[in-house]
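> Attaching a predicted model along with its sequence, questions to come.
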Amino acid sequence: MNKLHFFILALGVFENTNGVSIEKDSIENAIKIEDAPFVAVVLEKNSKKTWYLASILSEYWLLSINGYLTTPGSNVTVWTGVDVLHSNGQEHVVDYIISQELTAKTDTNYTQVALIKLKKPIVFGDKQKPISLAEPHKKLKPGNKVKVFHYTNIYFSDRSTDEKKPLKLSSLEIVSSEKCNSRLESYYKNNTDYSDDDKITITENNKMFCTEAVRRPCLPDFGSPAVFNGKLVGFSWFGLIPCGGYPILFNNINFYYNWVMEQVPELKKRSI
């Protein structure tokens, strides 16, 4: 797929109470990691380049999108308990990565998911806790609002820097597949560099769900967890610019639930 061209917001900075310079735009929705202790950051090893976000499922396992993650995972490191990106947190060594590759055209390579196994267990506390997966029978409906946790505002340009960015909370509303496809088709008409194979179509039974921004910022990191009623329902993987005019797509946990449970039997012991 051709690279998307993203619009970069012009942001000011301010000094927070800890003396860390962070974005002015993020004041209204910056939160503490204690409010989302399941959020983890996947960084390229020996650098500060952010690959993705992940969600803590247990003391050894995290869930994210696959993308450029490699097996056994020697190219990345995981950080938990991060209030401000590149400023604090606890580092973890990756043991290996299990990837589920999907080949159907309606899935595309972007919907691959990955389980990240750590070499040593996470010590749970106020800043590091697991989140449960939403039960498969509980379906999201248009109009539902999901909470999305992220650090950066835009995918490619923003995620490759080492700026100090606070954890943020955004609210996104689920939209119908019809509305989503209409918005996508409008985008493709104005961006002719997409081939038919590149174009995405959402169906009611797809492995994705579609959202639009209720408040800024509207494009979270790859793998940003989406939470509904306290359960993990998905993670972000695709978005378009300009903000507010086009949808943001999330992998739907419903379609990966059984696979995750098969790979991580210890999760079955918990009340999900």
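The structure has been received and is ready for your questions.

> For the rest of this, base every contact and every neighbour count on C-alpha atoms.
OK.

> Helices of the stretch 51-200 of the chain, residue ranges please.
156-159, 177-190 (DSSP state H, counting those that start in this stretch).

> I'd like to know which of those lies nearest to Thr80.
Among the helices of the stretch 51-200 of the chain, helix 156-159 comes nearest to Thr80, with 16.9 Å by CA to CA.

> As CSV, the helices of the stretch 51-200 of the chain with mean neighbour count and distance to Glu262 would be great.
Formatted as CSV, the helices of the stretch 51-200 of the chain follow (neighbours: other CA atoms under 10 Å; distance: least, CA to CA, whole Å):
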stretch, mean neighbour count, distance to Glu262
helix 156-159, 17, 32
helix 177-190, 16, 29
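
> nearest to Lys141, of those helices?
When the helices of the stretch 51-200 of the chain are compared (using CA to CA), the closest one is helix 177-190, at 10.4 Å.

> ok, back up a step: need the helices of the stretch 51-200 of the chain in TSV with distance to Lys117, can you?
Output for these, formatted as TSV (distance: least, CA to CA, whole Å):
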stretch	distance to Lys117
helix 156-159	23
helix 177-190	34
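
> Ok, which of those helices comes nearest His92?
With CA to CA as the yardstick, what comes closest out of the helices of the stretch 51-200 of the chain is helix 156-159 (19.8 Å).

> Got another one to weigh against that:
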Amino acid sequence: MLRKTFILVSVCLVVSAAKLPKLVLDDGYRVVGGEVAKNGSAPYQVSLQIPGHGHNCGGSLLNNRWVLTAAHCIVGHEPTNIQVLVGTNSLKEGGQLYKPDKLFHHNYASPEFRNDIGLIRLKEEVQFSEIVQSIEYSEQVVPANVTVRLTGWGRTSADGSVPTLLQSLNVVTLTNEDCKAKSLYPEHVDVGHLCTLTRSGEGACNGDSGGPLVYEGKLVGVVNFGVPCGLGYPDGFARVSYYHDWIRTTMANDS
């Protein structure tokens, strides 16, 4: 469902975002199985942008200084190479850009896709409003077979364009055992991952990386990996509850 640096486990592994070509925005209203998110319905959603390339990854505001994202969205970058767009559902207009101060990841291992979770500390405090709010992250394990919400600005297909407007899609969680059984690459699924069930025509896509997966109003997952866009295989997320100690400690030590 969503855009640029989502890890494609099958054919195209992600390269550094700085090397990616600029993608063409699409004014169409649908991505892979998603629908346009109502304005303000995901006020915690941010767009990580690379100057000269535009949207690269998603992220979530944890408070007015911290953004949670995927490690592969920030590894290899200096804080000056990233901008954080908040307060808009559109990649063409509105919102406000903030500059990162520091980037953090938790022993990220690639290409094994382990510990793919990262934090961005912003130089300035984000000004909250009706359409800019933080989201609480969950310290509890999300159960299997429940409906969760995915949002982002991903490609319309593996080789498609990027939607201008934020997209939303409901998917269903899996046990890790089911995820491995249904995945083309079961060796990439470990205890730090949370999987969702996708059917053909639905799911995450390039550019959703780092974006939020939400259950009952709390952040439970960060988009990590999958197969090319909506082919009916599970999508993988960093399981936020598994990393909550690292998140809390990092934010406390560098606040």
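All right, it came through fine. Every value quoted in this text rests on a predicted model; they were computed, and no experiment measured them.

> and Gly125 of structure 1, which of the helices of the stretch 51-200 of structure 1 is closest to it?
Using CA to CA, the helices of the stretch 51-200 of structure 1 put helix 156-159 closest to Gly125 of structure 1, at 27.1 Å.

> which residue packs closest to the counterpart of Lys168 of structure 1 in structure 2, ignoring adjacent ones?
By TM-score structural alignment, Lys168 of structure 1 lines up with Gln167 in structure 2. Setting aside the residues directly before and after it, Gln167 of structure 2 is nearest to Val36 in space (CA to CA, 6 or more residues apart in numbering), at 4.5 Å.

> what's the longest strand in structure 1?
Longest strand of structure 1, by residue count under DSSP state E: strand 90-100.

> And that strand, what does it pack against?
Applying 3 or more CA pairs under 8 Å, 6 or more residues apart in numbering; DSSP states H and E, we find strand 90-100 of structure 1 packed against strand 76-80, strand 113-118.

> what does it rub up against?
Residues outside strand 90-100 of structure 1 that contact it (CA atoms under 8 Å, 6 or more residues apart in numbering) are 66, 69-74, 76-82, 112-120.

> and it, how far from structure 2 on average?
With mean CA distance after the TM-score superposition for structure 1, strand 90-100 of structure 1 departs from structure 2 by a mean of 1.2 Å once superposed.

> Enumerate the positions of that strand that are buried.
91-100 (16 or more other CA atoms under 10 Å).

> counterpart of it in structure 2, which residues?
Residue span in structure 2 matched to strand 90-100 of structure 1, by TM-score structural alignment: 96-106.

> and the end-to-end length of that stretch?
Start-to-end span of stretch 96-106 of structure 2 (CA to CA, to the nearest Å) is 28 Å.

> For the residue positioned nearest the centre of structure 2, give its distance to Glu130 of structure 2.
A centroid search over structure 2 (CA atoms, centre = their mean) returns Gly211, at 1.8 Å, as the residue closest to the centre. Using CA to CA, Gly211 of structure 2 is found at 20 Å from Glu130 of structure 2.

> before we move on, the earlier item: which residue in structure 1 occupies the aligned position of the residue nearest to Gln167 of structure 2?
Checking TM-score structural alignment: Val36 of structure 2 goes with Ala30.

> how close does its match sit to Val13 of structure 1?
13 Å.

> next one: Lys199 of structure 1
For Lys199 of structure 1 relative to Val13 of structure 1 (CA to CA), the value is 37 Å.

> Okay then, goodbye and thanks.
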